[in-house]
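Student: dropping a prediction and its sequence here:
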Amino acid sequence: MDYDQQRRDLVAQGRSNCGRIAISVRGMQSWLVRIAPGTVRQLDEEQFAARLREAAGELIRDQFAGIRVLKSRIYG
């Protein structure tokens, strides 16, 4: 399997520190966002946005780490 195909299959994930929001993506094309029941009622807008940023930040770090591993495996 070549780099482009493996890159399309790469899965990255992120979760908020409280675990209420989880994001996953495959190949930066297929996204899934999970929000725990009751989260929208329990958090105000600012708190929700902060938790979403945590999850997104973790996802981005995971994505870049996966790309580094993939490049190392493919290109040495």
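Tutor: That came through, no problem.

Student: can we go C-alpha only for contacts and neighbour counts from here?
Tutor: OK.

Student: so what's A22 closest to, chain neighbours aside?
Tutor: Distances taken as CA to CA, 6 or more residues apart in numbering place R15 nearest to A22, at 4.3 Å, with adjacent residues excluded.

Student: distance from the longest helix along the chain to the middle of the chain?
Tutor: Assignment by DSSP state H gives helix 45-75 as the longest helix of the chain. Chain-centre distance of helix 45-75: 5 Å, with CA atoms, centre = their mean, to the nearest Å.

Student: before we go on, here's another structure to hold up against the first:
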Amino acid sequence: MIGLSLVFTLYVQEGLHFSPLKAGLASLPQAVGGVVGFGIAMGAGRQARPYPSAARHPRHGGGRGRARR
């Protein structure tokens, strides 16, 4: 992502002849979207059910009695 934003900023400055300030403002929505998307992904990860622990899993000797073969 860093490489993409660098190339985009250089293209906007050199190819479209934007000033450095305008080029930075043009890439601002991408930066804000990345931060917001990361926050949403972290929140969704916290809401997900965790994997069952091996101590409670019947195949690994936990839970109800001995593991069956």
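Tutor: Sure thing, it's come through. Everything numeric here is computed off the predicted structure, so don't read it as measured data.

Student: can you pull the TM-score for these?
Tutor: The TM-score (TM-score structural alignment, normalised by the length of the second structure) is 0.51; 45 aligned residues with a CA RMSD of 2.0 Å.

Student: just to revisit the earlier point, shouldn't the residue nearest to A22 of the first structure be in contact with E58?
Tutor: Yes. Contact status for R15 of the first structure versus E58: in contact at 6.6 Å, counting by CA atoms under 8 Å.

Student: give the buried residues for the longest helix of the first structure.
Tutor: Buried residues in helix 45-75 of the first structure, counted by 16 or more other CA atoms under 10 Å: 48, 51-59, 62-63, 66-67, 70.

Student: can you count the residues close to S5 of the second structure?
Tutor: Using other CA atoms under 10 Å, S5 of the second structure has 15 other residues around it.

Student: what helix or strand is it on?
Tutor: Using DSSP states H and E, the element containing S5 of the second structure is helix 2-10.

Student: that'll do, ta.
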